[in-house]
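**Student:** A predicted structure for the sequence below; I have some questions about it.
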Amino acid sequence: MSVAVDYEQAGELKIGQVGIANLRIRTLDVQRLTEEMRSRVQRAPNMFGRAAVVIDFGGLSQTPDAATAQALLEGLRAAGVLPVALAYGTSETERLSQALGLPLLAKFRASYERGEGAAEPVAAATPAAAVKREAAAPVAAAAEPARASRSAAPAAAAAASPSVGLIQSTPVRSGQQIYADNRDLTVLTTVGAGAEVIADGSVHIYGPLRGRALAGAQGNTKARIFCREFFAELVAIAGHYKVLEDIPKELRGKAVQIWLEDEQIKIAALD
């Protein structure tokens, strides 16, 4: 069962367009939130252990005081993740970020809101480009999501055109990331464990998927993921995700398609 949208949970966890998790607080219960996050880390340590997390208080009727927020940060760190920023919401949130010594990420909040109801991605303000880089430290990645997602540096082995999207012809190795800005992504070979492929559109992988694949990164709920051999650490569409531990064993190693239906990730073998 997908845990991406479960309103009985105190915190709703979504995966953003650069692989950073956004934790939207729905019930300000520090102990409960800590236990939920500890459970996620225990179930998928390779994905969530020491993961960068943006805290979003936008789901609450009132911004918490600094002492409560600080207790939450300490609880999340004890659970095994690294809170690195607050999602921008109100002037109270800005004051809270200053009290906590954390940055605000306005762009991340905007992407999250689009993901809750948008059917199509928002057009990028700059020309579409691919990003291929060595994995950065979590704090550095969280501090500059806008620059990372809009980088003009082309991937060395990738070619792009508006009609076919971005095509990656060489393996995506551990620690590397490919991002197809406002388009589909096609990987002709493998996505290794610890690698990440992200697209604002759909993702097509013609080899084994052992790392992470995120489609509909800007909120496109119609995006899909297709792969020839399915061993993914994590798959996500419009922020809703599943980790390998949640996936039926009979689908592992199979050719599959992945889509979003009623806010749940669906996975089916391809004939």
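**Tutor:** Arrived safely, thanks for sending.

**Student:** Going by C-alpha atoms from here, please, whenever you check contacts or count neighbours.
**Tutor:** Fine.

**Student:** burial of the nearest residue to residue 167 once chain neighbours are set aside, as a residue count?
**Tutor:** Using Cα to Cα, 6 or more residues apart in numbering and skipping residues adjacent in sequence, the residue nearest residue 167 is residue 186, 4.8 Å away. Residue crowding around residue 186 was assessed by other Cα atoms under 10 Å; the count is 25.

**Student:** next up, a second structure to put side by side with the first:
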Amino acid sequence: MSVAVDYEQAGELKIGQVGIANLRIRTLDVPRLVEEMRSRVQRAPNMFGRAAVVIDFGGLSHTPDAATAQALLEGLRAAGVLPVALAYGTSEIEKLSQALGLPLLAKFRAGYERVDGAAAETAAPARRETPAPAPAAEPAKAAPRPPAGAAAVAQASSVGMIQSAPVRSGQQIYADNRDLTVLTTVGAGAEVIADGSVHIYGPLRGRALAGAQGNARARIFCREFHAELVAIAGHYKVLEDIPKDLRGKPVQVWLEDEQIKIAALD
């Protein structure tokens, strides 16, 4: 039931929390990259057709020259997507962005790196933790400091976001640093996003993205599965790739070894 991830792909595509895709170039082979993107668009035109894409050259040992990068941009546009920016990296990338007339998206790149890094699951919550200093008069009696991120994780798990109204086409619901629970339907063309897990107690016909800031332990649960797309920490699977025997069933979605897993709930 897992996604057949091709680790030899020239470009690794991940979905950002606002529907922008990050294309990290791993092999600078323009025809191959264009063909891979054309295949994605053909398989899931509602998801990828005219999708905004950020180009990330951070996976290469050398920054491409402007002519090669321009050829890639033109090829991707011909394949059906819209390159809108470069992911911020080095001073060479900044110069390349100026030559191409594209902006840099530093924040998007940072989110992508958190997905790959070992501290992905605790980096965002840890910033919210503010332990009180020990009293100056009685330092020996101060309570031991909890592990980094523990307080924030507990807070996030206890204060989830609840959406009681149906999420209709064109709507986007985002649970910042917490779980999201939808009590009714997520319609086709709608999008629900959470930094934690997503729980849907009705049909899921749109898109559900969990672990939006890189939490690979996040999961998606739904009572009736017809999703256009599901994603955990940027790794995604579209409807065309989902086994037909799971459609309409109660399922859970999780990430294992960087591959999306989907299984029916008993």
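**Tutor:** Cool, got the structure. Note that the structure is a prediction, hence the values are computed from the model and not measured.

**Student:** Wait, a helix at the residue nearest to residue 167 of structure 1?
**Tutor:** No: Residue 186 of structure 1 is assigned strand when assessed by DSSP: H, G, I helix; E, B strand; the rest coil, not a helix.

**Student:** who touches whatever residue of structure 2 lines up with it in this structure?
**Tutor:** Using TM-score structural alignment, the partner of residue 186 of structure 1 in structure 2 is residue 181. Applying Cα atoms under 8 Å, 6 or more residues apart in numbering, we find residue 181 of structure 2 in contact with 160-163, 198-201.

**Student:** cool, and residue 33 of structure 1?
**Tutor:** 10-11, 72, 76.

**Student:** average distance between the strand or helix carrying residue 53 of structure 2 and structure 1?
**Tutor:** Assigned by DSSP states H and E, residue 53 of structure 2 belongs to strand 52-56. Here strand 52-56 of structure 2, set against structure 1 after superposition, deviates by a mean of 0.3 Å using mean Cα distance after the TM-score superposition for structure 1.

**Student:** any residues touching that strand, and which ones?
**Tutor:** Against strand 52-56 of structure 2 from outside (Cα under 8 Å, 6+ apart): 19-25, 81-88, 105, 109.

**Student:** These in helices, which ones?
**Tutor:** Using DSSP state H, residue 109 are the members of these that sit in helices.

**Student:** Structure 1: which residue goes with residue 215 of structure 2?
**Tutor:** Using TM-score structural alignment, residue 215 of structure 2 pairs with residue 220 in structure 1.

**Student:** mean deviation (superposed) between the helix or strand hosting residue 222 of structure 2 and structure 1, please.
**Tutor:** In this assignment (DSSP H and E), residue 222 of structure 2 forms part of strand 220-225. Compared with structure 1 after fitting, strand 220-225 of structure 2 has a mean deviation of 0.2 Å; criterion: mean Cα distance after the TM-score superposition for structure 1.

**Student:** Show me the contacts of strand 52-56 of structure 2 that map onto strands.
**Tutor:** Cross-referencing the contacts of strand 52-56 of structure 2 against strands under DSSP state E gives 21-25, 82-87, 105.

**Student:** For the residues you listed, which single residue is the most surrounded?
**Tutor:** Using other Cα under 10 Å as the neighbour criterion, residue 86 leads these with 28 neighbours.

**Student:** dump the residue contacts of that residue.
**Tutor:** Listed by Cα under 8 Å, 6+ apart, the contact set of residue 86 of structure 2 reads 54-57, 93, 97, 102-105.

**Student:** right, and residue 196 of structure 2 touches residue 209 too?
**Tutor:** No: Residue 196 of structure 2 lies out of contact with residue 209 (Cα atoms under 8 Å); the separation is 9.3 Å.

**Student:** could you list every residue that touches residue 71 of structure 2?
**Tutor:** Contacts for residue 71 of structure 2 (Cα under 8 Å, 6+ apart) come out as residue 30.

**Student:** buried residues in whichever strand or helix holds it?
**Tutor:** Per DSSP H and E, residue 71 of structure 2 falls inside helix 66-79. Neighbour counts over helix 66-79 of structure 2 (16 or more other Cα atoms under 10 Å) mark 69, 72-73, 75-77, 79 as buried.

**Student:** Same check on stretch 159-178 of structure 1?
**Tutor:** Of all the residues in stretch 159-178 of structure 1, those buried under the rule 16+ other Cα under 10 Å are 160, 165-168, 171-178.

**Student:** Tell me which residues are up against it.
**Tutor:** 130-135, 155, 157-158, 180, 183-198, 211.

**Student:** now do the same end-to-end measure for it.
**Tutor:** 12 Å (Cα to Cα, to the nearest Å).

**Student:** Correct me if wrong: residue 220 of structure 1 contacts residue 214.
**Tutor:** No: the pair residue 220 of structure 1 / residue 214 is not scored as a contact, 11.0 Å apart, by Cα under 8 Å.

**Student:** Compare the two (neighbour count), which wins?
**Tutor:** Taking other Cα under 10 Å, residue 220 of structure 1 and residue 214 do not tie; residue 214 has more neighbours (30 against 27).

**Student:** My guess is the more buried one contacts residue 195. True?
**Tutor:** No: applying Cα under 8 Å as the test, residue 214 of structure 1 and residue 195 come out as separate, 11.4 Å apart.

**Student:** Emit the ChimeraX select command for whichever of the contacts of residue 86 of structure 2 are buried.
**Tutor:** A single ChimeraX command is used to select the members of the contacts of residue 86 of structure 2 judged buried by 16+ other Cα under 10 Å:
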select :54,55,56,57,93,97,104,105
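
**Student:** mind giving me JSON lines with the contacts of residue 86 of structure 2 and columns for distance to residue 266 of structure 2?
**Tutor:** JSON lines is the format used below for the contacts of residue 86 of structure 2 (distance: Cα to Cα, whole Å):
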{"residue": "54", "distance to residue 266 of structure 2": "39"}
{"residue": "55", "distance to residue 266 of structure 2": "41"}
{"residue": "56", "distance to residue 266 of structure 2": "41"}
{"residue": "57", "distance to residue 266 of structure 2": "43"}
{"residue": "93", "distance to residue 266 of structure 2": "50"}
{"residue": "97", "distance to residue 266 of structure 2": "51"}
{"residue": "102", "distance to residue 266 of structure 2": "49"}
{"residue": "103", "distance to residue 266 of structure 2": "48"}
{"residue": "104", "distance to residue 266 of structure 2": "46"}
{"residue": "105", "distance to residue 266 of structure 2": "43"}
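
**Student:** That concludes my questions; thank you for your assistance.
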